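Q: Provided below for reference: sequence and predicted model.
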Amino acid sequence: MTIQWYPGHMEKAKRQVAEQLKRVDAAVELVDARIPFSSRNPMLDQILQDKPRVVVLTKSDMADPDVSAQWLRFYEAQGAEAVTLNALQSKGAKPVIDKAEKVTAPIFDKMKQKGIRPRAIRAMILGIPNVGKSTVINRLVGRKTAKTGDKPGITKAQQWLKVGNKMELLDTPGILWPKFEDQMVGYRLAATGAIKDERLDLEDIALYLTRLLKERYPQALKERYRIEELPADDHDLFTQIGSKRGCLQPGGYVDEEQCAALILREFRDGKLGRLSLETPSDHEEKKDTHASSNAEKSSDIMSRDKDADV
């Protein structure tokens, strides 16, 4: 299955972000702590260019804390300012403001040198659909100002919001990108709910998710679905889960559509525990694979050119 979702309003939102960029001091980029690489929109690097940026790993209460710590070290090694955020805890707002003050310090130092009166930081908040942006905004602002929901596409337009007297936030709609070069990125986005379920083969996505969890968190599957030994065959595991949870049709056959919906819902609700679907090493391995592949292609071309010269 090829996964893609880029409705027309996202192209419009991308243009609006670029137009508003000159009005802000920094960007607050939200990524899903369970999939920090897959949930980073690669177009933002081109749009934001050298604009100071804070990366916020949302939904950290649902991600593996050890893996989240690896991601923070990964960003630190790249020279990026990153912080995890549990949007359900009131103490979560201060680290974001602190990081924003740090990345914009050079801007405000120049303003002071020119005798310009200090003002609040103006930041644009960005992220893919269903990354938890509205929940984060409500936590930062301290009251319910943005709609929240466990479906992508809640925010439809830009709006300015005040975070005390220290920051002003420009909210923007969630934006994906036109094409997923790596389809595993699409599968991870689909599993976490960043793509509308109506556009997906949920059985395919749920089968992918159970396969991945069997590799990385087998104990979580055993405990949640009371399975003593996970079968080697991924589809057998899928049907065992359906049978255990009563997803049955007349005659005792597993209702695979119902089973898929249940697995995805329980993963997204955190019922299987704190789980992460990718690590920094996955990202590095992918880069190494691409580099090796490109080197082989280059070697083949050089070899062919040499043979042609002979």
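A: Happy to help now that I have it. Numbers count the residues shown, from 1 in each chain.
Q: CA atoms for contacts and neighbours, from now on please.
A: Will do.
Q: any idea how far the helix or strand hosting residue 185 is from the chain center?
A: According to DSSP states H and E, residue 185 maps onto helix 183-192. Here the centre of helix 183-192 is set off from its chain's centre by 10 Å, with Cα atoms, centre = their mean, to the nearest Å.
Q: tell me which element the residue nearest in space to the middle of the chain falls in.
A: Centroid-nearest residue in the chain: residue 39, 2.7 Å away (criterion: Cα atoms, centre = their mean). For residue 39, there is no helix or strand it lies in under DSSP H and E.
Q: tell me the contacts of it?
A: Counting by Cα atoms under 8 Å, 6 or more residues apart in numbering, residue 39 makes contact with 31, 32, 127, 128, 131, 189.
Q: same thing with residue 173?
A: Residues near residue 173 by Cα under 8 Å, 6+ apart: 10, 13, 126, 127, 129, 153, 154, 155, 156, 157, 158.
Q: check contacts around residue 134.
A: So residue 134 contacts 146, 147, 148, 155 (Cα under 8 Å, 6+ apart).
Q: Below is structure B, check it against A:
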Amino acid sequence: MNIQWYPGHMTKTRRMMEETISLVDIVIELVDARIPYSSKNPDLDTLAKNKHRIILLNKCDLADDRATAIWTDYFEQQGFRVIQMNSLKGTGMNQVTDAARSLMQEKIEKLKARGRINVPIRSMIAGIPNVGKSTFINKYVGKAMTKTGDKPGVTRGKQWIKLKKDFELLDTPGILWPKFEDQEVGLKLAFTGAINDDILDAETLAVSFIDHLLLRNADAIRKRYQIAFDTAAEPHEVLRQIAEARSFKLKGGEPDLARTAKILLDEFRGGKLGRITLELPEDITEMLESKAEREASKATEDKVRKQKFKGKETK
């Protein structure tokens, strides 16, 4: 299943971020705690170079606690300030301002020494679609300042939000990156709802999701739907079992797999399958090593091809 989704407004968003990044001191990025690597926009590492960085592991209430602790340590070792967040309930909210002030303490002291008091800390809020950014801001500000929705791509324009005298936030629309180099990343984004469901085939996506869980947390499906299977089961057959367990049928008695697929994905996204993290740092290391091997192999093939071409030219 090849997944790519980069609507035109995301190109405009990236351009806007490039134009305004110089105005901010800190870039705060929300990532989905269930897929911290896959939901972290690699473009931000380039755009926010030389800026202070805060990562909010949002939706941590839906992720495995132990995995979230591992990811927190992983990002902190890379120099990020990390806060575990549940934007719906406000968990971790109070730590954001303190973290920003701590990162800016040296600059604040220098400004005070020059007589400049209450110069606002300016932060940019960024994140992929449907990661909970607008919900976070509404909770953080204390009132509905931004439009929220359960579909990716609701926020379409930038807006400055002033908090007290010394803190300002620049909200930006959700943005992905133009091409997913690894389709596992695209799949995980689709599983969590970061990619518009309207462009995806729900049944194919659900089968891929089941295939992923069979290797990691098959019990989540067994317990939720009260079905029995082993880890060698065919994912499509497991989807059929779920349909039968829920009595989702078409006319004629055939299992309604399309409806079942949608329900399965919705229940995962809503946390009804339990607290599930779909990736760990060790998986990313393996993925990057595999990518490096593929690139090295391709480079070798290209070199051999060029040598053969040159050989033909000299004859």
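A: Sure, I can see it. This one's a predicted model, so the numbers in the text were calculated from it and none came from an experiment.
Q: Post the TM-score for the overlay when you can.
A: Remark: TM-score between the superposed chains equals 0.92 [TM-score structural alignment, normalised by the length of structure 1]; 309 aligned residues with a Cα RMSD of 2.3 Å.
Q: Average offset of whichever helix or strand comes after the helix holding residue 185 of structure 1 relative to structure 2?
A: Proceeding N to C from helix 183-192 of structure 1, the next assigned helix or strand is helix 202-216, under DSSP H and E. Mean deviation of helix 202-216 of structure 1 relative to structure 2 after superposition (mean Cα distance after the TM-score superposition for structure 1): 1.2 Å.
Q: Other residues contacting helix 202-216 of structure 1?
A: Among residues not part of helix 202-216 of structure 1, those counted as contacts by Cα under 8 Å, 6+ apart are 1, 187, 190-191, 220-221, 230, 234-235, 237-238, 256-257, 259-261, 263-264, 277.
Q: just the buried members of those?
A: Among the contacts of helix 202-216 of structure 1, the ones that count as buried by 16 or more other Cα atoms under 10 Å are 187, 190-191, 220-221, 230, 234, 237-238, 256, 259-261, 263-264, 277.
Q: Just the ones in helices from those residues, please.
A: Judged by DSSP state H, helices contain the following of those: 187, 190-191, 220-221, 234, 237-238, 256, 259-261, 263-264.
Q: who are the neighbours of the longest helix along structure 2, in terms of helices and strands?
A: Taking DSSP H as the criterion, structure 2 has its longest helix at helix 281-314. Contact here means 3 or more Cα pairs under 8 Å, 6 or more residues apart in numbering; DSSP states H and E; on that basis helix 281-314 of structure 2 packs against helix 65-77.
Q: what's the burial count for residue 222 of structure 2?
A: When counting by other Cα atoms under 10 Å, one arrives at 16 neighbours for residue 222 of structure 2.
Q: next one: residue 292 of structure 1
A: By other Cα under 10 Å, 12 other residues sit near residue 292 of structure 1.
Q: now swap in residue 7 of structure 1 and tell me
A: Residues near residue 7 of structure 1, counting by other Cα under 10 Å, number 12.
Q: how much space between it and residue 263 of structure 1?
A: The gap separating residue 7 of structure 1 from residue 263 of structure 1 is 27 Å, by Cα to Cα, to the nearest Å.
Q: on that earlier part again, just the buried subset of the contacts of residue 173 of structure 1, written out for PyMOL, thanks.
A: PyMOL command restricting the contacts of residue 173 of structure 1 to the buried ones, with burial defined by 16+ other Cα under 10 Å:
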select buried, resi 10+13+126+127+129+153+154+155+158
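Q: tally of neighbours for residue 103 of structure 1?
A: Counted with other Cα under 10 Å, the neighbours of residue 103 of structure 1 add up to 18.
Q: So for it, what's the nearest residue that isn't a sequence neighbour?
A: Nearest residue to residue 103 of structure 1, sequence neighbours excluded (Cα to Cα, 6 or more residues apart in numbering): residue 52, at 5.8 Å.
Q: Can you tell me how far the one you found is from residue 237 of structure 1?
A: As judged by Cα to Cα, residue 52 of structure 1 and residue 237 of structure 1 stand 46 Å apart.
Q: list the contacts for the alignment partner in structure 1 of residue 142 of structure 2?
A: Structural alignment (TM-score structural alignment) places residue 142 of structure 2 against residue 142 in structure 1. For residue 142 of structure 1, the contacting residues are residue 163, by Cα under 8 Å, 6+ apart.
Q: From residue 161 of structure 1, how far out is residue 142 of structure 1?
A: The value you get for residue 142 of structure 1 to residue 161 of structure 1, if Cα to Cα is used, is 11 Å.
Q: do residue 89 of structure 1 as well
A: Applying Cα to Cα, the value for residue 89 of structure 1 to residue 161 of structure 1 is 20 Å.
Q: neighbour-wise, which of the two wins?
A: Remark: of residue 89 of structure 1 and residue 161, residue 161 carries more neighbours, 19 against 10, as counted by other Cα under 10 Å.
Q: Leaving out chain neighbours, which residue sits closest to the more buried one?
A: Sequence neighbours aside, residue 169 is the residue nearest to residue 161 of structure 1 in space, at 5.0 Å (criterion: Cα to Cα, 6+ apart).
Q: for the helix or strand harbouring that neighbour, which positions count as buried?
A: Using DSSP H and E, residue 169 of structure 1 sits within strand 167-171. By neighbour count on 16+ other Cα under 10 Å, the buried set for strand 167-171 of structure 1 is 167, 168, 169, 170, 171.
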